[in-house]
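A.B. asks: just coords:
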């Protein structure tokens, strides 16, 4: 008995499907084509041939088959899904999304449709939509590892790290041989600051795929954080060799190279990252630090400016600009940056002060001297205002409130503090002057004059000390002596004499060494003055 056309077409399609599932796509195409020749309007054979043609690398022919199959039978959810996948690969995302929506509407219990739509949402940055689809897929397929692995990645991007860790651990339990799941879990553990566990996971991933650039990048980061800088650079070198556009690897290597005192290579890395589009403030700071180490001062200054354009109060950028300005001899600008740094990030500032105070740091010395200049400018301005107020009989010592917030001026009015300072440096001219004012207030004029004479003997050019000495006698025409009878704290009175005698430069010479100012600030944290 002769078989009818439909039966023969079905048998040809069955043979084609067997070939396709076994990966014999050419044989599958021939069998499906035979079925379509027997029954031209055979939707299953058209859709299945489209799958085999697409697996062979073709795009146009399978799309035509999918289109024709859907035209003949719009209710074929699986063909909508296959066409959606092809369109996704072709970058036609909106059309693909419409197909995924249709596939889910037609077959709401088919987990792969939710999964593929979730992938499309994730790549488009619609993370919450992706998560909703992955939740649906997980409810339908509780033993499908890829669903949980993908959901773990989405939750990591949503910064839901503990949930991501749970999903990825389940994915690994379901498929212990997947290096992708181990690598993704390593990233999550890195975010959770579980560095040792993260390193163990990334090592498992790299054992399976030694040339995975993402894995090498992460391991390089973990080595860098653990202080294994040489190992970090080795991993990052290989990651960048495999993927020259790996921005994170390039910038992390730049920081590691700076730590290894290889500023030329570090500068090249940060510059490359900026060229590739990583135009953020931190990358500019990295390039600026490398430029500073290469003595490219103007370049360092320009990098700091670029960083501050992007983040106006970034502490690292303020410190970089201050250092560049100091090395360029622009002390007022350097001082302003350091002062701003101390106010916007006092905790970080104090940590930095501790570091530079403990070691023989060129940068610490330079910034200490810049701070000394800032103190001199602020003190001089306030002192001149105070003298002008005294002449107008409107003296208000509250004008020194900002000064007191930056440099604990009032502390030096205590005789014991002054003596401690002199014990540290018997030649501290400013402390000698303060003791002289204290002695004069106590009626010990001869002792006061002896201290001022000692200053002049050590530095005959110290006109300010001579001017202060004249205030010990009434009738001095200089103006500063008018403060003598106002009961001002000795520090303020001495600073006023300095300011009126020689201005900022003179005030600066009388202040203690810049590193002492840094140390004082460490002991007495800066507090911004009230608005």
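C.D. replies: Cool, got the structure. Just so it is clear, the structure is predicted and the values come from calculations on it, not from any experiment.

A.B. asks: contacts, neighbours, all on C-alpha from now
C.D. replies: Noted.

A.B. asks: three-state assignment of residue 176?
C.D. replies: What DSSP: H, G, I helix; E, B strand; the rest coil gives for residue 176 is coil.

A.B. asks: And the strands in the stretch 1-150 of the chain, which stretches?
C.D. replies: For the stretch 1-150 of the chain, applying DSSP state E, counting those that start in this stretch gives no strands.

A.B. asks: Could I get the full set of helices for it?
C.D. replies: For the stretch 1-150 of the chain, helices defined by DSSP state H, counting those that start in this stretch occupy the ranges 5-21, 25-38, 43-55, 60-72, 77-89, 93-106, 111-123, 127-140, 145-157.

A.B. asks: Distance to residue 389 for those - can I get that in CSV?
C.D. replies: Formatted as CSV, the helices of the stretch 1-150 of the chain follow (distance: least, C-alpha to C-alpha, whole Å):
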stretch, distance to residue 389
helix 5-21, 95
helix 25-38, 96
helix 43-55, 88
helix 60-72, 88
helix 77-89, 77
helix 93-106, 73
helix 111-123, 67
helix 127-140, 64
helix 145-157, 61
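
A.B. asks: could these go into CSV alongside mean neighbour count?
C.D. replies: Compiled in CSV, the helices of the stretch 1-150 of the chain are given as follows (neighbours: other C-alpha atoms under 10 Å):
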stretch, mean neighbour count
helix 5-21, 19
helix 25-38, 21
helix 43-55, 24
helix 60-72, 19
helix 77-89, 23
helix 93-106, 20
helix 111-123, 23
helix 127-140, 19
helix 145-157, 24
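
A.B. asks: Take this one as well and set it beside the first:
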């Protein structure tokens, strides 16, 4: 994992520079910490990545980059309202930033604010296009326009992501976005190729390996999917979603005992993981362990009553009670 010098950490933790302009050295240290936060995010260590962003903002509460990075992490966790708040702050300190606008467009869309999402997407595309026309664009401008064009259903989104990747080979997110488009159109082999490029570029990209595992799963390449989950877990053995998805693959190949172990690990890493409780309950029931299945479904229905896993668990409990009532009769 990328490390940051103790001197940089000490400066950012102790210096009282919130109201002063950053020196060149302090700005460089901030960029180093931002790069570290991105590395942690790629490794699915979101709590640590958020902590690094918080550290930066304690020292420099007007850091648009830190708000933007924190928002991108929050988007990955589906914490859309929090992400929107951070993106508002980023745009306060860096007006009309194309990437912040594109990210906020996706957040607005996710919470059902479609008009706001389209407005931000159009503005993002316009601002990126202005930089491109002025020959002042970098990879992020093309990447941002690609994100905006996805929402605008513009056929050139793929080309924007390709250009972004060509300008900055380390921008693995551009490969992932191309893969998402190909998955959405059923072109799984092409999606697989782009995800492979992403993880070859960043061998510590746990999130990328799990994304590739999903595509392998959709293609019924179950052993390859398991191998990619294993790679993700080698990078970060506290990656709850990787344990969860590994469990789903083991269910598919009828290795229920391994699936139960995987779901258990997911729950240990992330207590209250409703989906893991639901699927572990199904596996227990298939193996004839009704009591354990009931316990898992009770937990899922309690911790996530408004989510699909909690509602599905409540339905399974209802069916269990009905069956037990019929047996008693």
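C.D. replies: That came in fine, so what should we check first? Nothing here was measured: the structure is a model prediction, and the numbers come from that model.

A.B. asks: so what number do they get for TM-score?
C.D. replies: Put the two chains on top of each other and the TM-score (TM-score structural alignment, normalised by the length of structure 2) is 0.59; 241 aligned residues with a C-alpha RMSD of 4.0 Å.

A.B. asks: Skipping adjacent residues, who's closest to the counterpart of residue 292 of structure 2 in structure 1 in space?
C.D. replies: Mapped onto structure 1 by TM-score structural alignment, residue 292 of structure 2 lines up with residue 231. Nearest non-adjacent residue to residue 231 of structure 1, counting by C-alpha to C-alpha, 6 or more residues apart in numbering: residue 223, 6.4 Å away.

A.B. asks: which one in structure 2 is aligned with residue 85 of structure 1?
C.D. replies: Mapped onto structure 2 by TM-score structural alignment, residue 85 of structure 1 lines up with residue 147.

A.B. asks: right, and its match touches residue 104 too?
C.D. replies: No - taking C-alpha atoms under 8 Å as the definition, residue 147 of structure 2 is not a contact partner of residue 104, at 10.4 Å.

A.B. asks: circling back to that earlier point, let me know the helix or strand that the residue nearest to residue 231 of structure 1 is in.
C.D. replies: Element membership for residue 223 of structure 1 (DSSP states H and E) is helix 213-225.

A.B. asks: Helix or strand next in line after that helix, which one?
C.D. replies: helix 229-242.

A.B. asks: Which positions in that following helix come out as buried?
C.D. replies: In terms of neighbour count (16 or more other C-alpha atoms under 10 Å), helix 229-242 of structure 1 has its buried residues at 229, 230, 231, 232, 233, 235, 236, 237, 238, 239, 240.

A.B. asks: center of structure 1, which residue is that?
C.D. replies: residue 282 (5.5 Å; C-alpha atoms, centre = their mean).

A.B. asks: didn't the match of residue 292 of structure 2 look like it was pressed against residue 219?
C.D. replies: No - taking contacts as C-alpha under 8 Å, residue 231 of structure 1 lies outside contact range of residue 219: 9.1 Å.

A.B. asks: contacting residues for the match of residue 292 of structure 2?
C.D. replies: Counting by C-alpha atoms under 8 Å, 6 or more residues apart in numbering, residue 231 of structure 1 makes contact with 220, 223, 224.

A.B. asks: Out of the residues you listed, flag the one nearest to residue 320 of structure 1.
C.D. replies: The closest of the contacts of residue 231 of structure 1 to residue 320 of structure 1 turns out to be residue 224 (C-alpha to C-alpha; 22.1 Å).

A.B. asks: Which part of structure 2 matches the lengthiest helix in structure 1?
C.D. replies: Ranked by number of residues, the top helix in structure 1 under DSSP state H is helix 362-391. Aligned by TM-score structural alignment, helix 362-391 of structure 1 falls on no residue of structure 2.

A.B. asks: Check which element follows that helix along the chain.
C.D. replies: Heading C-terminal from helix 362-391 of structure 1 (DSSP H and E), you reach helix 401-406.
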